[in-house]
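> What follows is a predicted protein model with its sequence.
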Amino acid sequence: MNIATALNRKYVNYTIVMLTSLCINNPVHIDAYLLHCELTDKDIDFIEESLKNYDINIIPLKINRQVFSEKVPVNNMWSIETYFRLMLTYLLPDTVNRILYLDVDIIVNKDISELYNMVLNGSALAGAYDRNGYGTTLEQLDSPKQREMFGKLAGSEPFYFNAGVLLYNIDWMKQNNISLNTYVNALNDWNFEMPAFDQDILNYVFFGKVKYIDWEKYNLFTLLAFNDGAKETDAEKASILHFSSSYKPWTTNSIHYEIEDIWWRYAKRSSIYSTIADQYITGMTQDPFLKQYTDYLLTQTETQKKTIDDQNNTISVLKNSLSEQNNVILEQKEVIDQLVKINKKLVIKK
């Protein structure tokens, strides 16, 4: 099984978790091609050592970032590494005729041999509709630029796929002379104004040449699924879970939800769990958002404590008042009893 992913040094540990989940659920020989521009020999050795108990061969493919840095937009959301997949066609050895690209923020939760070995029938690649089926038609696209560019190609049918899980038909791409220049020409068509950068370009270049796979099975966006009411038990049914939002299971200053437990379960089975857990705990203790939230909870607790104390004081006053009223009632009862006795005596004398 040929796998590719792109990473930088900050994502080494999370790449190991992704590959660990892949190996656990797919006990076959795996060649994992790591697209990067900054990993050191020590980083590569660390990844290999962390996965030594599995039948996986780590193959680093170092890319000169200058090839992209002057040609493509980069920001905090989209790193230079996200473009590296565009070079897959001619970076791979001739023996590779297909390869499954996986983002590093993915968990492979089941056997995916059916996906990997699927018949592509002349398609350039196989991928799933973006964002759990949202935003896949021309009308649903977020950006006017996307609607302009894809309006030249698309009708009313869903077409827009997510680039985080893609099965590449390398033979088809070589036969059709797909190269970096193919993508650069597409970038020029867009005037470099792509909201989703490489994903827009892949959808543009391969429009009409995609075999669509079940997103619920092979590319479940976990936060969107959670927002739609899915529980951890529902997400467990997916073969591939994609923690695609900016809120990652391992980040501290973000929203967390129960489906993330699946990611942490695989992290715990990796050889680097203690490192990831320590980093997470350290981050939590230093997180300014957490401090603010803790201060808020303390303030709320003090407010609630004062409210409870006030309520207890009110209850105590009420108890005292009731006790006094009860004493008055008892005294009145005694007077009434005396009057009744006197009245009986008067009746008898008559």
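All right, it came through fine.

> From here on, just use CA atoms for contacts and neighbour counts.
Fine.

> where along this structure do the strands fall?
With DSSP state E, the ranges of strands along the chain come out as 2-6, 30-36, 56-62, 98-102, 106-108, 125-129, 161-169, 210-213, 220-221, 240-242.

> Turn these into TSV, columns for mean neighbour count and distance to residue 82.
Converted to TSV, the strands of the chain look like this (neighbours: other C-alpha atoms under 10 Å; distance: least, C-alpha to C-alpha, whole Å):
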stretch	mean neighbour count	distance to residue 82
strand 2-6	22	7
strand 30-36	21	9
strand 56-62	17	14
strand 98-102	23	11
strand 106-108	27	14
strand 125-129	24	16
strand 161-169	24	10
strand 210-213	19	20
strand 220-221	24	18
strand 240-242	26	15
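
> Pipe the ones you listed into JSON lines and attach distance to residue 332 per row.
Conversion of those to JSON lines gives the following (distance: least, C-alpha to C-alpha, whole Å):
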{"stretch": "strand 2-6", "distance to residue 332": "89"}
{"stretch": "strand 30-36", "distance to residue 332": "93"}
{"stretch": "strand 56-62", "distance to residue 332": "93"}
{"stretch": "strand 98-102", "distance to residue 332": "86"}
{"stretch": "strand 106-108", "distance to residue 332": "79"}
{"stretch": "strand 125-129", "distance to residue 332": "83"}
{"stretch": "strand 161-169", "distance to residue 332": "84"}
{"stretch": "strand 210-213", "distance to residue 332": "86"}
{"stretch": "strand 220-221", "distance to residue 332": "75"}
{"stretch": "strand 240-242", "distance to residue 332": "77"}
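
> And those: which comes nearest residue 259?
Each of the strands of the chain was scored for nearness to residue 259 using C-alpha to C-alpha, and the closest is strand 240-242 (9.4 Å).

> starting at the chain centroid, how far to that closest one?
Strand 240-242 has its average C-alpha position 8 Å from the chain's average C-alpha position, going by C-alpha atoms, centre = their mean, to the nearest Å.

> one more structure, for comparison:
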Amino acid sequence: MTIPIFYTISDNYTPYASVSIQSLINHTSPENDYTITLLVQSISDEHRESLENMSTENVHVNVFHINDDMVKPIHNSEENYLRGQFFTMSIFYRLFIPELFPQYDKAVYLDADTIVNTDIAEMYNIDIGDNMFASCPDLSIRYMPLLQEYIKKCQGIFPPEKYINNGVILFNTKAFRDKHFIDKFYYLIEKYHFDNVDPDQAYMNEICEDKIYHLPKEWDAMPNESIPEIEDPKIVHYNLFFKPWHFDDVQYGNYFWEVAKDNEYYDELRQQLAEFTDEDRQRARDDLAKMAEKVKSIEKEEYTWAKVKKFENVRI
């Protein structure tokens, strides 16, 4: 059985992707074949070689360049800035996986800031029926009134606790093609230019609403200072601002460093941690305040998901 796994990265995310891939390789079964594809627009020859050289007898690591024409409708404009801070085209690449790889009817997607603690085949083999994809509801939302307000007032999703995080995805890629997801995405982004705190994630939640299979929380355990660590997480996802290469006391940080200590980028990662100052850490926390400002501005926009859904069906 061949299991396709995808990452989307920018060049500077190579060290984190390398550690994530190593964690995945550490838990593979010799009975399966794994094909890991990293979607990029540009990457240095050195980084490409280091990632592809991670391949083993049954794990094949490849770098795939995204066609510029596919992402042309996605502009470097304010509404497409991730959480209102910066623009990175790579966050949108995952949406194109079903179209770019028609040979697969199912596929796994992982953010580069993840650690895999089990055979990813276990996730791939989950039966999600005719749902568009499977992901975990974002547990952070339950403890952040700001995001509760955003999802209810701006996205119009009720209850907001069903809003998923798309850093870990099991795609029904056949359904994405059959239902013409990407055509719907192009139509909505060009017509309404929705402003979002999480652009790609918002489109997946809205277009596929009520056709999403909710995975158990162990598949996307994220640092959250409001709740204790999830025991025996299958995948750890260092979402938002609390990265172990920036914070030495972040939840689940031990999982990252246990893998990273044997990785070629270990020294570079330790240097990043050492050079990330208290002022830098405070700025990372202050980004939550910037999210609050963006939420208030989105509520005043002419077109929000909640407003548009009153007169047009955004779902497929």
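Received, thanks. The structure displayed is predicted, hence computed values, not measured ones.

> about what we covered before: for residue 273 of structure 1, which of the strands of structure 1 is the nearest?
When the strands of structure 1 are compared for distance to residue 273 of structure 1 using C-alpha to C-alpha, the nearest one is strand 106-108, at 15.0 Å.

> For that closest one, name the packing helices and strands.
In terms of contacts (3 or more C-alpha pairs under 8 Å, 6 or more residues apart in numbering; DSSP states H and E), strand 106-108 of structure 1 is packed against helix 12-25, strand 240-242.

> Pick the most buried one from the ones you listed.
strand 240-242 (a mean of 26; mean count of other C-alpha atoms under 10 Å).

> That strand corresponds to what range in structure 2?
Mapped onto structure 2 using TM-score structural alignment, strand 240-242 of structure 1 spans residues 235-237.

> and for that stretch, what are the contacting residues?
111, 113-118, 167, 218-223, 252, 255 (C-alpha atoms under 8 Å, 6 or more residues apart in numbering).

> mean offset of it relative to structure 1 (after superposition)
Its matched residues in structure 1 lie on average 0.7 Å from stretch 235-237 of structure 2 after superposition (mean C-alpha distance after the TM-score superposition for structure 1).

> Grab the longest helix from structure 1 for me.
When every helix of structure 1 is counted residue by residue (DSSP state H), the longest turns out to be helix 288-349.

> following the strand or helix carrying residue 298 of structure 2, which helix or strand shows up next?
Assigned by DSSP states H and E, residue 298 of structure 2 belongs to helix 278-299. Heading C-terminal from helix 278-299 of structure 2, the first helix or strand you meet, by DSSP H and E, is helix 305-308.

> For the stretch 101-250 of structure 2, just list every one of the helices.
121-124, 145-149, 173-178, 181-192, 199-207 (DSSP state H, counting those that start in this stretch).

> Would you mind giving those as TSV with distance to residue 16 of structure 2 added?
Supplementary listing: the helices of the stretch 101-250 of structure 2 in TSV, determined by distance: least, C-alpha to C-alpha, whole Å:
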stretch	distance to residue 16 of structure 2
helix 121-124	21
helix 145-149	27
helix 173-178	26
helix 181-192	28
helix 199-207	21
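
> Out of those helices, which is closest to residue 101 of structure 2?
Of all the helices of the stretch 101-250 of structure 2, helix 173-178 comes closest under C-alpha to C-alpha, at 8.6 Å.

> matching residues in structure 1 for that closest one?
So helix 173-178 of structure 2 sits over residues 170-175 in structure 1, by TM-score structural alignment.

> outside of that stretch, which residues touch it?
Outside of stretch 170-175 of structure 1, the residues that reach it under the criterion C-alpha under 8 Å, 6+ apart are 89, 96-99, 122-124.

> 10 Å instead?
88-90, 92, 94-99, 120, 122-125, 176-179 (C-alpha atoms under 10 Å, 6 or more residues apart in numbering).

> After alignment, which residue of structure 1 pairs with residue 5 of structure 2?
Under the alignment defined by TM-score structural alignment, residue 5 of structure 2 corresponds to residue 3 in structure 1.

> ok, now how distant is its match from residue 96 of structure 1?
If you measure residue 3 of structure 1 against residue 96 of structure 1 using C-alpha to C-alpha, to the nearest Å, the figure is 10 Å.

> that older thread, mind giving me CSV with the helices of the stretch 101-250 of structure 2 and columns for distance to residue 259 of structure 2 and mean neighbour count?
Written out in CSV, the entries for the helices of the stretch 101-250 of structure 2 read as follows (distance: least, C-alpha to C-alpha, whole Å; neighbours: other C-alpha atoms under 10 Å):
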stretch, distance to residue 259 of structure 2, mean neighbour count
helix 121-124, 19, 16
helix 145-149, 32, 17
helix 173-178, 30, 18
helix 181-192, 36, 15
helix 199-207, 28, 21
